[in-house]
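In: Dropping the sequence and predicted coords here.
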Amino acid sequence: MAFNALYKRRDLTQPVRVLREREDPIRGDVSQHADSLERRTGPWPHKPATVTVSLPEMRKGRVGIMLTTVMARVQAPTTATHNSVRAQAVAHARGRSHLHYYEALEREGEIFWIKTADDLDKSVAMWADPNDDTPVGLILTMESADPILGPDNVSFWAGAGLKSVSLTHFGANTYGHGTGTVGGLYPPAYPLMDALAETDIAIDLSHASDLAFWQILDHWKGPVHASHCNCRALTPGQRHLTDDMIKAITDRGGVIGMVFAEQMLSPFWNWDDPSTHYANSTRPMKAAIAHIDHICELTGNTDHVAFGTDLDGGFGRELSPIDYNTIDDLQTFVDNLRDHGYGEEDVEKIAHENLIRFFKTAWEG
């Protein structure tokens, strides 16, 4: 969310309708579209992404708790994308600006920052009987560990409330190889993991390269999850999890969050082959059920799958499901699960209970 607010200059306390009016190049702020040329050469070949997520829409859709990121990644000039930086100090500074944004939202009563198991229980209780002003619960995560300057900087981020971190993201960063690359971890990743092990921070395996994925699991004995990943058996490309990866995560008690995006659902979109990429979505939300089914079949239960969505992840309405307009439409997917044959107990697990259990277990030891 901070990326959308600070980079795209979106006031996420406003309804999506208002944000879209502001970003309309005819009626609104044309400068909102300043990243258009960069985005057309990025991983998603469409015009600037149409906003779909804001806090009022989350309340309307009863999305009561969110995993929200600090995201600032370092990439080499030859592989850099429009939202990367050149130096780790810059990533750290940008990451701290994301912290300040969430602190401001908390001060305004827009969010409830979840830092302990007791906080998590309080947030769940708030959403048992919500109103239009109920603060959305926030669990702080980090996509790409570049803002963490080293092992001696882990305590700062843990103290700030960080609860999960992916060591890598797109390309190669300070700590190793991520999506779209074939290398593994770099030496600084290992002392970083050792320092993280002294905290209650989990490691998110989303966006790890294949080699880095297994190197992390070999070294790291703490909690692991994949906040936003789908199944490689159904959608090709390294961005997704193989069956062996799914089993490795779930065997250690991890939970995998399903992504509701065309590039994560289409069997015709291969992350490793740009010629297969296209500009607009063709699938409804219920297409994600095949990925949920696959994980449940591999594990024999519904204990390890959740909503990951990634619907504020930069791809916008253009590559969101065709029956999705804003985040409040997520309740439609809950109905899709019921219609598909999932019982109420399983729906509750997938919708929220699995992630709540995962984080409470990670924090309570």
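Out: Arrived safely, thanks for sending. On a predicted model such as this, the values are computed, not experimentally measured, just so you know.

In: contacts, neighbours, all on C-alpha from now
Out: Fine.

In: buried sites along stretch 227-247?
Out: 227-232, 234-242, 245-247 (16 or more other CA atoms under 10 Å).

In: now what about it, what contacts it?
Out: 179-180, 204-207, 209-210, 255-259, 264-272, 291, 294-295, 298-299, 308-310 (CA atoms under 8 Å, 6 or more residues apart in numbering).

In: thinking again about what came up before, can you tell me which of the buried residues of stretch 227-247 end up in helices?
Out: Here DSSP state H is the test, and these give 245-247 as lying in helices.

In: Figure out the helix or strand that Y102 lives in.
Out: Per DSSP states H and E: Y102 is located in helix 88-107.

In: Can you show me the strands along the protein?
Out: Using DSSP state E, the strands of the chain run over 65-71, 73-74, 84-85, 111-113, 136-143, 162-166, 202-204, 224-225, 256-259, 305-309.

In: Export those as TSV, with columns for distance to T276.
Out: TSV is the format used below for these (distance: least, CA to CA, whole Å):
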stretch	distance to T276
strand 65-71	27
strand 73-74	26
strand 84-85	24
strand 111-113	39
strand 136-143	26
strand 162-166	27
strand 202-204	27
strand 224-225	28
strand 256-259	19
strand 305-309	22
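
In: Out of those strands, which one sits most buried?
Out: Ranked by mean neighbour count, the strands of the chain are led by strand 73-74 with a mean of 30 (mean count of other CA atoms under 10 Å).

In: what helices or strands is that strand leaning on?
Out: Here strand 73-74 touches strand 84-85, helix 88-107, going by 3 or more CA pairs under 8 Å, 6 or more residues apart in numbering; DSSP states H and E.

In: ok, now how distant is the closest residue to T250 other than its chain neighbours from E110?
Out: Closest residue to T250 apart from its sequence neighbours, by CA to CA, 6 or more residues apart in numbering: H304 at 6.2 Å. Noted for H304: a distance of 30 Å to E110, by CA to CA, to the nearest Å.

In: want to compare, so here's the second one:
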Amino acid sequence: MTKRLIFDAHLDLAMNALEWNRDLSRPLVEIRLREMGMKDKPDRGKGTVCLPELRKGGIGLVVATQLSRVTPYGSSLPGWHSPQQAWAMTQAQLVWYREMETLGEMIQITNRTELEAHLALWNNTEQPDEEKPIGYILSLEGADSLVDVSYLHRAYDYGLRAMGLSHFGPGRYAPGTKMEGPLTPLGFELLNEMGKLNLILDVTHLTDEGFRQVMDRYQGPVWASHHNVRKIVPNQRQLTDEQIKQLIERDAVIGGMLDCWAMDIRFIDTVSDPWQLDIRLENLVDHWDHICQIAGNSHHVAIGSDLDGIFGTEQSPWDMNSIADLRKYEDILARRGYQPTDIDNIFHGNWLRFLRKAWK
């Protein structure tokens, strides 16, 4: 039987490769051993993502980010002190993706023709998955690094196809997670340019006011690459029922994320233990269920794991050792009453439907 393809709509691969100094082409056990005794990052020796593990799990298609924030004077958040520095980091991340393409490890997907060709490759059972490149769609997580709006066109030319305006804290184009307030004037200007290019707008990390503004003004394709449900985890980072309804009306897809604090309100970063709180992969199905009940179907939920988003096994479900364990959702979802077509939708079908429509 052909293994179900998995499409993960949010991974920070280049950030991990450069800022964490991880050779993601190597086996996971080797990466972890390299980091034994290191204390500069909370997830040292506990990472869950690398290219061999993606292949092992049949995760043949991902949305991969560029991520480089500008930190204003007086902010305690890490980040660059100028847009030019942030832009330079995104270009270094782009070069890393290009190097992975040169090695045959990855291949960029920028349009529907390339998408269909890549799907045909991954559906070819005669070639082992271990020999196939990971397809990636390039997304910019937070727009701070765009020195001005004209830089968006430069990014589009090198293959950028999705973008969120904000990340954590204050932003040059929009405030983000743990903030309040509207888009900046630059943000509205950028939104107009995105529409001209038909870029996918990622609403993840926007404030509630920012969410309302972009949903009112942006007419292009919209998704939520890595978002869970506020009814279950009541903080500003998650989606309200009203926001979920608006996204469904736009035929958007919402990617469920596997960061424990986004799955269970009891979890506290760097303090809690997933095993002690019994936070398992199945916890995410509660969030998917909630969205499916609002929608009346399984057409708007999918995977946006964020499993390399500055955390590892210390902040992931305890029954997951690597990203390859996303395959466990086949049995988990079936046990929860999801039909094979629903599982196909969640694993890849919803993201593919979205892209085919956006790139028609």
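Out: Structure received. Because the structure is predicted, anything quoted here is derived from the model rather than measured.

In: can you redo the helices and strands packed on strand 73-74 of the first structure as TSV with distance to T50 of the first structure?
Out: Shown next, in TSV, are those (distance: least, CA to CA, whole Å):
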stretch	distance to T50 of the first structure
strand 84-85	21
helix 88-107	21
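
In: Residue in the second structure paired with A158 of the first structure?
Out: Counting by TM-score structural alignment, A158 of the first structure corresponds to Y156 in the second structure.

In: Run a quick neighbour tally on that match.
Out: By the criterion of other CA atoms under 10 Å, Y156 of the second structure has 16 neighbours.

In: List the residues that contact it.
Out: L197.

In: go on, N345 of the second structure?
Out: Counting by CA under 8 Å, 6+ apart, N345 of the second structure touches 298-299, 301-302, 351.

In: Map it onto the first structure.
Out: Using TM-score structural alignment, N345 of the second structure sits opposite K349 in the first structure.

In: can you check I134 of the second structure too?
Out: Under the alignment (TM-score structural alignment), I134 of the second structure maps onto V136.

In: what's the answer for V95 of the second structure, then?
Out: By TM-score structural alignment, V95 of the second structure lines up with H100.

In: cool, L186 of the second structure as well?
Out: In the first structure, L186 of the second structure lands on P188 (TM-score structural alignment).

In: nearest spatial neighbour of that match, skipping sequence neighbours?
Out: Spatially, and ignoring its direct neighbours in sequence, P188 of the first structure is nearest to Y175 (5.9 Å; CA to CA, 6+ apart).

In: how many neighbours does the counterpart of that neighbour in the second structure have?
Out: Aligned by TM-score structural alignment, Y175 of the first structure pairs with Y173 of the second structure. By the criterion of other CA under 10 Å, Y173 of the second structure has 26 neighbours.

In: residues contacting the match of I134 of the second structure?
Out: Taking CA under 8 Å, 6+ apart, we find V136 of the first structure in contact with 55, 58-59, 63-66, 110-112, 123.

In: show me what contacts the closest residue to it other than its chain neighbours?
Out: Nearest residue to V136 of the first structure, sequence neighbours excluded (CA to CA, 6+ apart): I111, at 4.6 Å. For I111 of the first structure, the contacting residues are 102, 105, 135-138, by CA under 8 Å, 6+ apart.

In: mind putting those residues in TSV, distance to Q75 of the first structure included?
Out: Shown next, in TSV, are those (distance: CA to CA, whole Å):
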residue	distance to Q75 of the first structure
Y102	25
L105	29
P135	35
V136	32
G137	31
L138	28
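
In: Alignment lookup: L205 of the first structure to the second structure.
Out: Aligned by TM-score structural alignment, L205 of the first structure pairs with V203 of the second structure.

In: For that match, give its distance to G159 of the second structure.
Out: Counting by CA to CA, the gap from V203 of the second structure to G159 of the second structure is 20 Å.

In: higher neighbour count, these two?
Out: Ranked by neighbour count (other CA under 10 Å), V203 of the second structure and G159 place V203 first, with 25 against 17.

In: what about the closest residue to that one other than its chain neighbours, how many residues close to it?
Out: With CA to CA, 6+ apart as the criterion, V203 of the second structure has its nearest non-adjacent residue at 5.3 Å, and that residue is A224. A224 of the second structure is flanked by 27 other residues according to other CA under 10 Å.

In: Distance check, A224 of the second structure against C260 of the second structure.
Out: Taking CA to CA, one finds A224 of the second structure at 18 Å from C260 of the second structure.

In: same check, this time on L13 of the second structure
Out: Computed as CA to CA, the L13 of the second structure to C260 of the second structure distance reads 20 Å.

In: Same question for D342 of the second structure.
Out: 24 Å.

In: And these two? Which one has more around it.
Out: Neighbours were tallied for D342 of the second structure and for C260 using other CA under 10 Å; the higher tally belongs to C260 (28 against 18).

In: What residue in the first structure is paired with that one?
Out: Looks like C260 of the second structure aligns to E262 there (TM-score structural alignment).

In: who are the neighbours in contact with that match?
Out: By CA under 8 Å, 6+ apart, the neighbours of E262 of the first structure are 269, 280-283, 319-321.

In: of the residues you listed, which stay in contact in the second structure?
Out: With both residues aligned by TM-score structural alignment, their matches' CA atoms under 8 Å, the contacts of those that the second structure also has are 269, 281, 283, 319-321.

In: now do the same end-to-end measure for stretch 4-11 of the first structure.
Out: Start-to-end, stretch 4-11 of the first structure (CA to CA) is 9 Å.

In: buried residues in that stretch?
Out: Buried-residue list, stretch 4-11 of the first structure, by 16+ other CA under 10 Å: 4, 8, 10-11.

In: counterpart of F359 of the first structure in the second structure?
Out: Checking TM-score structural alignment: F359 of the first structure goes with L355.

In: The nearest residue to that match once chain neighbours are set aside - how many residues pack around it?
Out: Of all residues not flanking L355 of the second structure in the chain, R112 sits nearest, at 7.5 Å (CA to CA, 6+ apart). The local packing of R112 of the second structure (other CA under 10 Å) involves 16 other residues.

In: what's the counterpart of R217 of the second structure in the first structure?
Out: Using TM-score structural alignment, R217 of the second structure pairs with H219 in the first structure.

In: Quick one: residues contacting that match.
Out: H219 of the first structure neighbours (CA under 8 Å, 6+ apart): Y190.

In: what about the residue nearest to G171 of the first structure when sequence neighbours are not counted, how many residues close to it?
Out: Closest residue in space to G171 of the first structure, ignoring its immediate chain neighbours: G178 at 5.1 Å, by CA to CA, 6+ apart. Look at G178 of the first structure: counted by other CA under 10 Å, it has 30 neighbours.
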